[in-house]
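Peer 1: Below is the structure, and that's it, no one-letter string:
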């Protein structure tokens, strides 16, 4: 774990060095304050002239002030280092999630991904703030303290070293053993709790009308009780480790005191230095004070690290071409013998071939589950086909950079996501540089005139302040802002009433302009306005042609039209 996390320090070498130096300086000023205070007390007991105490009094003041100043800057630099590292980790994780294939993302719960992005990375701050930096500082302070004591007497140095080793190594080892098995459980409990709460909040309406409010409350209370029990157990271990450290620090001080007394009596050490030595040794144990508690969280941090790297090191990505081709212009879109399956045993698309001419209007129709939406996912390279090619202007899309490929498309789907932000922010996603005048213009074009005067309206979670039809029109406004040459409509009128459906179809027809349009639908409305219709069933193309041609005879398409006329 430590080795993999250290890679994030490479871009923060200056902050890392500064944090270590300031950490060492903080402990040394503390030692200086306690040592000079002990010397001052002992020297003052001899009733010297006040002028003889001037230097040591100044030293006490210097160390007292400098300790506060150095501690402040140590906190600032170490926390800035930590925040930079956590920011880099979150950025890396988000970029990785963006590059992962839909196959990897399918089945992952949004709450669990959120826990990895927030809670797990927050947990890893303990590695930098409480394990790596303090461990290095502890080694340096131990070395400085033992070397300083060696000049007085090697026995004092060895005695202090013994207690440093016990407190700085034995206690962390004990802490790791005490927490064995609890770290993974702690991370899993927290992640599971967050995931559960997010799922229940999203499904709050269903829980209420299904009468599951009490059951949900009971489950939340049970999960919270389990977390509390885990935290109480951790708190008990923390208390024990803190007590043992205090005991060892005081034993170390008393050992040095007892060993130093004979040296004072024989005149090897001046008597005024006895308090200085003992208090200096006691304050030096601040360097190892929190190592036990820090390593108590080692397994928790390790599990959080494993969850983080399980995403960032995943290889299930849409591979970018080593030498991407530049698509200066394009003509037709072509599928050539494309086959694809989400699962090995279930074929979703089988040997699909068709061509969409530039600036044409193409409808891809068929019953639910026939593979229509899968074509869109393949065209946008959210997945790659198992066999065959998808071409734009004669270039295989796998030879194009994914971002540049997707910049050619604007997609309006039935489940277009509306963020819990203002209307302005939801539109600026498509074009961040758009002015308010442009936003008003596109809202007017798609028929949302009533909202054009209130761009600061918060649309609520999932766009709850909008009707189903209004959410589709906001998505259409985004497409207009993006101004891509290819528009894809994936079931844009699904689950809408006839009046709203007509409003949206009219808006689409009025705004499409000189663009290539692909309409994915099972609603056979305005099909006579399409240049070609591709009919799919069970992952295969069963028919192709114009509306008039396909209605002639007993075609599959004709039967679909007949069914919709009967049940409409």
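Peer 2: Structure's in. What do you need? This is a predicted model, so every value here is computed, not measured.
Peer 1: going forward, measure contacts and count neighbours with C-alpha atoms only.
Peer 2: Will do.
Peer 1: I'd assumed residue 336 was in a strand, is it?
Peer 2: Yes - counting by DSSP: H, G, I helix; E, B strand; the rest coil, residue 336 is found in a strand.
Peer 1: for it, what are its contacts?
Peer 2: By Cα atoms under 8 Å, 6 or more residues apart in numbering, the contact set of residue 336 is 351-354, 388-391.
Peer 1: Residue 102 now?
Peer 2: Contacts for residue 102 were tallied using Cα under 8 Å, 6+ apart; they are 382-383.
Peer 1: one more structure, for comparison:
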């Protein structure tokens, strides 16, 4: 949690939020304590016949001032506290994304879909409770307890201060230790059940058609409902633990109030202070219950936040890989074949024979096998991730398109390209007649395009990179023969200075290849 907090606090604003949170608690405590003193002092003055000379204006104005201050501070605390928290969570998300970007490709592939991705998102969202429910209320509460102890000790003596503030502090520590031990495991289990429900619900939405086709829709719905029921049961157990902690704190407040009455009576009898100060101490003991009340919510959230922090913290502190400058990458050696600029290696063979695996090995996505692979004389395993991506681009059979416009999808490869260049590459890939042009908006995963159109958009994006090595896996799959020939001709025209490796079942894609490697 300390590591996560350092990242979140670095976004700024927490100091102002903390000051306002403490001011809210202090104003509320002072309002009730001063009101109790004012009522008692006014009654005593009236009984003593001094009501006509008793100054009611300044205490009354102070009561009104504290009420207004509490309201204004509460508004500011809500506004600035949530603003600081939102900025902190945004900073945390950036740090998590930077950490994920530094992960090996094999781990990133697992995070693209399903429970792993849902867990990362849920963990980051759960950590907004770290400042709002743990850090800010805890520090503000301790500060107010210390100030209250000093004021009560000055007015009514240290015995009263120790009893009133000590009772609340000890009760908070005891209830917190007991409640955290009880709720930590429950909160972690509840968070896991909620993640399971989110995962099953996402599967229901994303794979509904496939599940229905195979008759698995009722079973998947039952899994989601079972996870939801499990989460609801654990949430009920957490609520029970929260209520038990609240009961312990209320009993401590009653004990503090009762003790303040006893000490107040003894102090009045001993002539240490008057009845008004005794009343102030009693109402101060009552008001301090508000200071420790956030502990109830903290107990319920501690396990969830700690569980999320345990998984998020290892992702932090890793720098986002900086784009590497292009370095000489040719010739490309693949086994006995050495490719220079403008040369093509064709890979042919039946499905499952290893063509895609060899392309992934050249791209550094999987460890090299028995085939020697080197770029500019250096084994591919010696290249850093950033350096390899700067000189090589691969179009797999299933390319990832993002939800957004065609322009935004192409900008992933060439952020600085102008619209003329983008229109030209769309024309080359026979995508210039799409409705909406560059402003055509796609859904998740490129929804809105046919399979062939999505493939050509991925090819257009790869050609915009202009890297010295281009790897294509079934580049014309899903295209009719005429469109396939036109698209392949454009690829070859734009790859005269590129070492090209093509895996394809279509003979026309490989007829220009200088080298052919067959798989069986």
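Peer 2: Noted; the coordinates are in hand. Small disclaimer: the values here were computed from a predicted structure and weren't measured.
Peer 1: about what we covered before: name the member of the contacts of residue 336 of structure 1 that has the highest neighbour count.
Peer 2: Among these, the one with the most neighbours (other Cα atoms under 10 Å) is residue 390, at 25 neighbours.
Peer 1: In three-state terms, label that residue for me.
Peer 2: strand.
Peer 1: Please enumerate the helices of the stretch 201-350 of structure 2.
Peer 2: Applying DSSP state H, counting those that start in this stretch to the stretch 201-350 of structure 2 gives helices spanning 208-213, 217-270, 275-292, 294-312.
Peer 1: average gap between the second one and structure 1?
Peer 2: Compared with structure 1 after fitting, helix 217-270 of structure 2 has a mean deviation of 2.3 Å; criterion: mean Cα distance after the TM-score superposition for structure 1.
Peer 1: Which of the helices of the stretch 201-350 of structure 2 has the highest mean neighbour count?
Peer 2: Per residue and on average, the most neighbours among the helices of the stretch 201-350 of structure 2 fall to helix 275-292, with a mean of 24 (mean count of other Cα atoms under 10 Å).
Peer 1: Show me what that one is packed against.
Peer 2: The criterion is 3 or more Cα pairs under 8 Å, 6 or more residues apart in numbering; DSSP states H and E, and the helices and strands that helix 275-292 of structure 2 contacts are helix 14-47, helix 136-156, helix 158-206, helix 217-270.
Peer 1: Could you check how many residues crowd around residue 491 of structure 1?
Peer 2: Count around residue 491 of structure 1 with other Cα under 10 Å applied: 19.
Peer 1: List the residues that contact the residue mapped onto it from structure 2.
Peer 2: Counting by TM-score structural alignment, residue 491 of structure 1 corresponds to residue 474 in structure 2. Going by Cα under 8 Å, 6+ apart, residue 474 of structure 2 touches 396-397, 502-505.
Peer 1: Can you tell me which of the residues you listed are buried?
Peer 2: Among the contacts of residue 474 of structure 2, those buried by neighbour count (16 or more other Cα atoms under 10 Å) are 396-397, 502-505.
Peer 1: Dump those to CSV, plus distance to residue 105 of structure 2.
Peer 2: Output for these, formatted as CSV (distance: Cα to Cα, whole Å):
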residue, distance to residue 105 of structure 2
396, 14
397, 17
502, 22
503, 22
504, 24
505, 27
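Peer 1: For the corresponding residue of structure 1 for residue 101 of structure 2, pull up the helix or strand it's in.
Peer 2: Correspondence of residue 101 of structure 2 to structure 1, assessed by TM-score structural alignment: residue 98. Using DSSP states H and E, residue 98 of structure 1 sits in helix 54-99.
Peer 1: Who are the packing partners of that helix?
Peer 2: With 3+ Cα pairs under 8 Å, 6+ apart as the test, helix 54-99 of structure 1 has helix 13-45, helix 121-123, helix 298-312 packed against it.
Peer 1: related to what we said a few turns ago, now the helices of the stretch 201-350 of structure 2 in a markdown table, with distance to residue 193 of structure 2?
Peer 2: As requested, those are exported to a markdown table (distance: least, Cα to Cα, whole Å):
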| stretch | distance to residue 193 of structure 2 |
| --- | --- |
| helix 208-213 | 21 |
| helix 217-270 | 5 |
| helix 275-292 | 30 |
| helix 294-312 | 11 |
